[in-house]
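In: below is the sequence, then the predicted model.
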Amino acid sequence: MDILTINNLHFGYRGNPLLNDIELTIKAGELVGILGNNGAGKTTLFDLICKIKKPTKGAISNLSRRQAYLTQILTPPPLLRMNEAGKLITSLTPNVSPDHTEILSKLAKWSPPLSRRYADIAKKKAANCSYGEIRSYFTLTLLLLNSDLIILDEPTAGVDPEFRQYIWLGIKSACAEGASVLISSHYTEEITKNCQRFYMLANKRLEAFDSGGQFMERHHAKSLDEAFINASV
């Protein structure tokens, strides 16, 4: 069953088109990626899916009952400990109120080292956390809210390999439990390696791919990065 379907979607500002004829589908439990340069329109597309913006034309069928959206900009109050910021997120989420113990228990089932790392970050004040710690903590918190559709806007941007690995482990674990995840990035290797399929957003349009090999072949490239560059021209 498709949990999200987008047909013939258009969006722009005062005659300046940003997205043209967008077509996209996501099935229940599927992990789908969106590649694209900064400014290509990935965040705009996510805002349209979440009804933050209204399309100029087209239709979005979103059957999700418990949707979660992680934006690019994360600025927790510096004096709050991360577990306090996490409680704020869960308290604002309808029908969801897992406590810290329940969260750590679920994380331990996914990965004991991941659970320990999350617990360590939870004790720290936001002001004392690195960028990677903040992004990974909020990403994992959203993945633990039992949402059926999770939208992540470049969660690994600027994140070191350790936390990037934790984020992808959490994403795959959530999908294994039935969540659908739509994730954007400009890192070609991580999207082609981890996602079941992906789209490239360039020149205001989405192009669908089933594999990195297909991506390189279609754009006459010898590497994923070359395919990304060719697709962006």
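Out: That came through, no problem. As the structure is a computational prediction, the values presented were derived from the model and not from experiment.
In: only C-alpha atoms from now on, for both contacts and neighbour counts.
Out: Fine.
In: who's in contact with residue 118?
Out: Residue 118 makes contact with 104, 137 under the criterion C-alpha atoms under 8 Å, 6 or more residues apart in numbering.
In: and the residue positioned nearest the centre of the chain, what element?
Out: Central residue of the chain (C-alpha atoms, centre = their mean): residue 152, 1.8 Å from the mean position. Using DSSP states H and E, residue 152 sits in strand 149-153.
In: what helices or strands is that strand leaning on?
Out: helix 42-49, strand 67-70, helix 131-143, strand 180-185 (3 or more C-alpha pairs under 8 Å, 6 or more residues apart in numbering; DSSP states H and E).
In: now do the longest helix seen in the chain and strand 180-185, the angle between them.
Out: Of all segments of type helix in the chain, defined using DSSP state H, the longest is helix 161-176. With axes from the mean of the first three to the mean of the last three C-alpha atoms, to 10 degrees defining the directions, helix 161-176 sits at 150 degrees from strand 180-185.
In: tell me how far stretch 107-117 lies from the chain's centre.
Out: 20 Å (C-alpha atoms, centre = their mean, to the nearest Å).
In: what lies in contact with that stretch?
Out: 104-105, 166, 169-170, 173.
In: try it against this one:
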Amino acid sequence: MTVLARTVEVTRRYGSTLALDSVSLDIRPGELVGLLGPNGAGKSTLINLFVGLRRPTSGTVEVLGGSPADPLVRRGIGVTPQESGLPEVLRVGELVDFVSAHFPDRADRSELLARFDLGDLVKRQIGGLSGGQKRRLAVALAFAGNPRLVFLDEPTTGLDVEARRALWDGIRAFHAEGGTVLLTSHYLEEIEALAQRVVVVGQGRVLADDTVQAIRDMVGVRRVSLVAAELPELPGVIAHHREDGRVHLVTADPDRLVVELVRSGAAFSGLEIRPTSLEEAFLAITAKEASHV
């Protein structure tokens, strides 16, 4: 099978709200795809269509060669929704066993919990877990049925840095074994660390679909970094922030910005011009789209 999941000209409306607008997207075997977009861009709606929780207003959704509305098809996928209510009276091991029992091919419980750094919690009641531990458990459950394809909606929301990296390792291990993943995240460094392919959505449409490097090159923005106490308003600045005593400016025209900076007479030092991060590319894409609406 050359495509594991597909949308073809999919539109989804909620009353008068257009959540997705003629979206066509293919997910191929072995891919780890990062889905980026601001709140309301349509990320969760797209995942809900793929896993059969919603139906399109128009267009076609296919998963594993069939309809996501078919329970037999859904046995081959795993999902962690953005919000998951876990039964607090069950123990961790009991919940894993319960979820696994719904699948003909189930993961080994000990190996699954170890992969997501939950092995020591097997006998703990879920109600006694921390928020981060509950989130790791919710993600682990997506892998309980040895799925071919996993959908993770904001999988590391609320986790500290150490817990996020442990979860990244679990996702990477599944992918290294040939698994396919589509994940959404507001942590742009997470997409940069995990994904091979990045899909940027905004206003319910696909704005970009390529590798991390290609998206950086596509928008052509650069980061101008310098040390300055105060700066005048400069042309073409898409985004800016201060960090560790330096000012970072994102622009599509760094030469013009530097010329105007010198002309302004502002005192500065340590000028550097660097390629963008994925976050800066994302800001440029979404800002460009918003300006056309």
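Out: Thanks, I have it. All values derive from a computational prediction rather than experimental measurement.
In: give me the TM-score for this pair.
Out: TM-score of the superposed chains, computed with TM-score structural alignment, normalised by the length of structure 1, equals 0.86; 223 aligned residues with a C-alpha RMSD of 2.1 Å.
In: pick the one among the contacts of stretch 107-117 of structure 1 closest to residue 231 of structure 1.
Out: When the contacts of stretch 107-117 of structure 1 are compared for distance to residue 231 of structure 1 (C-alpha to C-alpha), residue 169 wins out at 28.5 Å.
In: for the closest one, give its distance to residue 113 of structure 1.
Out: Separation of residue 169 of structure 1 from residue 113 of structure 1 (C-alpha to C-alpha, to the nearest Å): 11 Å.
In: also residue 62 of structure 1?
Out: Applying C-alpha to C-alpha to residue 62 of structure 1 and residue 113 of structure 1 gives a distance of 35 Å.
In: the more surrounded of the two?
Out: Just comparing residue 62 of structure 1 and residue 113: by other C-alpha atoms under 10 Å the higher neighbour count belongs to residue 62, 17 against 12.
In: ok, for that one, nearest residue in space, not its chain neighbours?
Out: residue 4 (4.7 Å; C-alpha to C-alpha, 6 or more residues apart in numbering).
In: ok, now residue 103 of structure 2?
Out: That would be residue 145: by C-alpha to C-alpha, 6+ apart, it lies 5.2 Å from residue 103 of structure 2.
In: wait, is the one you found part of a strand?
Out: No - the assignment for residue 145 of structure 2, made by DSSP: H, G, I helix; E, B strand; the rest coil, is coil rather than a strand.
In: number of residues surrounding it?
Out: Neighbours of residue 145 of structure 2 (other C-alpha under 10 Å): 22.
In: what does residue 231 of structure 1 give?
Out: 20.
In: just the helices and strands packed on strand 149-153 of structure 1: most buried one?
Out: strand 180-185 (a mean of 25; mean count of other C-alpha atoms under 10 Å).
In: after it comes which helix or strand?
Out: helix 188-194.
In: what about whichever residue in structure 2 pairs up with residue 168 of structure 1, distance to residue 191 of structure 2?
Out: When structure 2 is aligned by TM-score structural alignment, residue 168 of structure 1 is paired with residue 168. Relative to residue 191 of structure 2, residue 168 of structure 2 is positioned 10 Å away (C-alpha to C-alpha).
In: more neighbours, the two?
Out: Neighbour tally, residue 168 of structure 2 and residue 191, criterion other C-alpha under 10 Å: the higher count belongs to residue 191, 23 against 17.
In: before I go, just wanted to say thanks for your time.
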